[in-house]
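> The sequence and its predicted three-dimensional model are supplied below.
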Amino acid sequence: MTLEYTAHTYPPGDPELVEDPYGGSPVWLVTRHDDVSEVLSDPRLAMGPAPPPGGMDVHTEMLVKLGVAEHLAPYLAGNLVHTDPPDHTRLRKLVTRAFSARRIAALRPRVETVTEELLRTLPEAVDAGGAVDMVEHFAFPLPITVICELLGVPAQDRPLWRRWSVDCGSMDPRRMNPMLTDISSYILELAEQRRAEPADDLLTALVQARDEESGRLSDTELIAMVLNLVIAGHETTAHLISNGLAALLTHPEQLALLRDDPALVPGAVQELIRWCGPAVTAMLRYAREDTTVGGARIRRGERVQAVLGTANRDPARFADPDTLDIRRTAGEGRAPQHVGYSHGMHYCLGASLANQEAEVAFTALLARCPGLALAVSPQELKWKPLPFTRVLTRLPVRLGAPRP
């Protein structure tokens, strides 16, 4: 189904701004799976309108309006998610070479080790009521540790990155401006070290990445790329793990299937992305020319919002779409049909890493904690009031007796 609504402008912090921080003109909502896939792959629907001569692009302008310093905003606005060809093509080509399947596969033993280390320390985080917050003590630290490993951040500096990641996700300029200042300086300093002394890590690969026609990444592009990887590689994976665990704990029959047959975990991860993935909508698109989506006429300059959450529950694509079924793709031997990682040229660069981390996390957690259970009723779970996402603030659970 394709709908239209009229957006308005509100002061920063207004609850309705959280729902739509752009405001100002009508937005087409695209909700059917096939239409969403079309929007996400149509080059006529750009990530932003052309900025006026000497002006800011729409993403930088939005960040500045929210209080991010103008000289720092490009570090967030200039990443792959916000760019169109030819810049997107050039940047993606450079980073794809560095983000190889070999590098991700080689990281799996370390992912397993980090996961086991976190599980061993979970009992130390149990509060006076006998519960432990799996967001803070498991889902959050796992992916930030892994992305730091991938980038080559020294172990003694990783607590800094954990703090910076929290500050970045806060959308509070009082925290984001100091974070962007500190992290950009850190990235450039570490990059200089890697230029002088290359290592087998992603940052070295990014520093060395070069295209014959377009050269290397600029300093601003390098900072934006690393921030994009940290945000996408950490925040999204952390919320996938916590959302997925909450879904399993509130669907005991599905949890029992996974316990009985761990081979179902890879398919279960894809079903959890479809059913409760943290990304509810894609980034806004802007029509470069008149076009048609789902029978609706989209005029040049109008904005289009692809709703990933509804596309992933489209009954025309998925049988019984509101039912969580971890066996949905078992034995099909084909790629999942969900759009939880987007689609087309903006398909998530770190999808394979996110899948790997979630698979390792669920496999190890269910093996070690057979008595795992929610410590609150499902109705008591709290969700953050952030735009375009569905993420938990906390996930209190009882660990139960560990498996011998």
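Received, thanks.
> C-alpha only now, for contacts and for neighbours.
Noted.
> Can you spell out which helices and strands pack onto whatever helix or strand Leu119 lives in?
In the assignment (DSSP states H and E), Leu119 maps to helix 101-121. Applying 3 or more Cα pairs under 8 Å, 6 or more residues apart in numbering; DSSP states H and E, one finds that helix 101-121 contacts helix 141-151, helix 351-368.
> which of these sits most buried?
helix 141-151 (a mean of 22; mean count of other Cα atoms under 10 Å).
> Between helix 351-368 and it, find me the angle.
140 degrees (axes from the mean of the first three to the mean of the last three Cα atoms, to 10 degrees).
> and helix 141-151, what does it pack onto?
helix 101-121, helix 158-169, helix 202-208, helix 219-230, helix 237-249.
> how far does the following helix or strand past the longest one sit from the chain's center?
So the one you mean is helix 101-121. Going down the chain from helix 101-121, the next helix or strand is strand 132-133, by DSSP H and E. Its chain's C-alpha centre and that of strand 132-133 lie 22 Å apart, by Cα atoms, centre = their mean, to the nearest Å.
> take the one below as the second:
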Amino acid sequence: MSDVPEILLTDSEVLHDPFTAYGPVRERSPAAKLVAPGFAMWAVLRHEEARKMLSDPRFALSPDSYQRMDVPDHCRPYLRTMQEVEGPEHLRLRRLVAPAFTPRKAAALRPGIERLVDDLLDGLDGKTDIDLVTAFARPLPVDVICALVGIPAADRPRWREYGALISAGDGAGLAKAVPGIVEGALAAIEDRKLQPADDVVSQLLRIQAEDGDRLGETELVALVWQLVLGGQVPGNLIANAVEILLSHPDQLAELRDDPALMPGAVEEVMRWQSPQLLTIPRFTTTDVRIGDVLIPEGEPVTVAVAAANRDPRAFPDPDVFDIRRAAGPAWHLAFAHGPHFCLGASLARAQTEVALTALLRRFPDLALDGGPLRIPDPGTWRLNALPVKLRTTVAN
């Protein structure tokens, strides 16, 4: 195919509504070129092709798949997570870590998440106008991670600061946050070696494979770092979900009347407006054909999740938000697919379901208070602020 479409990532329509902007290009071609000044990358746009690509070993992660941060040298070994490795090394790490992140484990964590949610919402009592991002959506995942890792309660405000720095995506802020996260994780691991508790670090310290293999200290710290990075997803997901639901009052009313609809509503939010717009780029190890598009060897390729999750070949009426959407043979790709399917998917779902259920129950008059502030980012659909009114004020 000679006429490969291009998508300009700095285009206003792509930045402000990628879900709509990608649509016409997806209908023209299963793949396109994403371009920006000094940058170009291939993107798979259709659901079936995207799903296959994420499981195809001809598309491999490499050091060039990741942006490197300017952090102290002693921190660097702790930042190489299993998300960055392939083949036998990835399988080994996944085998050791996966038992701590099953849906059953996530369900067992719900009571603890409910307490953390209630603590945050208690702090909002008496307030009328807040920014839901900074007051609730952003700190909750950090609090959950601290509980999972065993970070002392006295240190959790500092970890919230780390989470805010990472969420901002500022290079200097990241460099400032990393040493504190590494030191805190090392301290928590040492404490759990002496005093095991009912948390993920304690469980991972106990896990040992049949051949005697187990995670080393550096690998445990790297996992904590991966959790902190991954914690941005439920934070963005919660904020996105509130904005979407408040913009669809009929469906919000259904959800209030029947909280059993919440799991399906969360899945629909992830499909309709996934926080992750693009997957981590992989590189072709040989010439690969996506439909009639030939991608040469050595080229970076991503999945445009925003396009694949709105593919009419996979989802009926894909541009319609519907919390009652019936499960079908296709599934959204908000957590990717294949060997690198998001390790914390069940935990992110649990956090989001608990958070939304409690928020809607506690504040029945919850309403938008002006326009949300969204960060223009071609890779992530996220809010920097979501002003809301928690309750209706009654005039004297």
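Received it, and whenever you're ready, just let me know what you need. All of these numbers come straight from a predicted model, not from anything done at the bench.
> Ile295 of the second structure pairs with which position in the first structure?
In the first structure, the residue matched to Ile295 of the second structure (TM-score structural alignment) is Ile298.
> Can you give me the distance of its match to Glu221 of the first structure?
32 Å (Cα to Cα, to the nearest Å).
> higher neighbour count, these two?
Ile298 (21 against 18; other Cα atoms under 10 Å).
> In contact with the more buried one: list those residues for me.
Ile298 of the first structure makes contacts with Ala287, Asp290, Thr291, Thr292, as judged by Cα atoms under 8 Å, 6 or more residues apart in numbering.
> What lines up with the first one in the second structure?
Residue correspondence, TM-score structural alignment: Ala287 of the first structure in this structure matches Thr284 in the second structure.
> distance of its match from Ser65 of the second structure?
Applying Cα to Cα to Thr284 of the second structure and Ser65 of the second structure gives a distance of 12 Å.
> The two: who's more crowded?
Thr284 (20 against 16).
> show me what contacts that one?
Arg58, Phe59, Ala60, Ile295, Pro296, Glu297, Gly298, Glu299, Pro300, Val301.
> shouldn't the fifth one be in contact with Phe283?
Right, Pro296 of the second structure. No - contact between Pro296 of the second structure and Phe283 fails when scored by Cα atoms under 8 Å: they sit 9.7 Å apart.
> what about these two, which has more around it?
Phe283 (22 against 14).
> distance from the helix or strand hosting the more buried one to the first structure after superposition?
Using DSSP H and E, Phe283 of the second structure sits within strand 282-284. Once fitted to the first structure, strand 282-284 of the second structure is off its aligned match by 0.7 Å on average (mean Cα distance after the TM-score superposition for the first structure).
> Following element in sequence after that strand, please.
Immediately after strand 282-284 of the second structure, counting by DSSP H and E, sits strand 288-290.
> And that following strand, what does it pack against?
By 3+ Cα pairs under 8 Å, 6+ apart, strand 288-290 of the second structure packs against strand 293-295.
> Report the buried residues of the helix or strand that the strand it packs on is followed by.
Using DSSP H and E, the next helix or strand after strand 293-295 of the second structure towards the C-terminus is strand 300-303. Neighbour-count burial for strand 300-303 of the second structure, counted by 16 or more other Cα atoms under 10 Å, picks out Pro300, Val301, Thr302, Val303.
> can you tell me the mean distance of strand 300-303 of the second structure from the first structure after alignment?
Per aligned residue, strand 300-303 of the second structure averages 1.1 Å (mean Cα distance after the TM-score superposition for the first structure).
> Now do that strand: distance to the chain's middle.
18 Å.
> Could you list the residues in contact with it?
41-45, 50, 59, 65, 278-284.
> Out of those, name the ones that lie in helices.
Ala50 (DSSP state H).
> Among the contacts of strand 300-303 of the second structure, which pair sits farthest apart?
Farthest-apart pair in these is Leu45 and Ser65; separation 19.0 Å (Cα to Cα).
> which residue lines up with Ala246 of the first structure in the second structure?
Match for Ala246 of the first structure (TM-score structural alignment): Glu243.
> Contact partners for that match?
Leu368, Pro372, Leu386.
> OK, contacts around the second one?
For Pro372 of the second structure, the residues meeting the contact criterion (Cα under 8 Å, 6+ apart) are Glu243, Leu383, Asn384, Ala385, Leu386, Pro387.
> Go through those residues and give me the one with the most neighbours.
Going by other Cα under 10 Å, Leu386 tops the contacts of Pro372 of the second structure with 23 neighbours.
> Distance check, it against Val200 of the second structure.
Leu386 of the second structure is 32 Å from Val200 of the second structure, by Cα to Cα.
> just checking, what packs against the helix ranked longest in the first structure?
In the first structure, taking DSSP H as the definition, the longest helix is helix 173-196. Contact here means 3+ Cα pairs under 8 Å, 6+ apart; on that basis helix 173-196 of the first structure packs against helix 158-169, helix 202-208, helix 219-230.
> could those helices go into TSV alongside distance to Glu149 of the first structure?
Output for these, formatted as TSV (distance: least, Cα to Cα, whole Å):
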stretch	distance to Glu149 of the first structure
helix 158-169	9
helix 202-208	9
helix 219-230	11
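> Out of those, which gets nearest to Ala105 of the first structure?
The nearest among those, by Cα to Cα, is helix 202-208 at 13.3 Å.
> Tell me where the stretch 301-404 of the first structure has helices.
308-311, 351-368 (DSSP state H, counting those that start in this stretch).
> Using a markdown table, please lay out the ones you listed together with distance to Arg175 of the first structure.
Compiled in a markdown table, these are given as follows (distance: least, Cα to Cα, whole Å):
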| stretch | distance to Arg175 of the first structure |
| --- | --- |
| helix 308-311 | 29 |
| helix 351-368 | 27 |
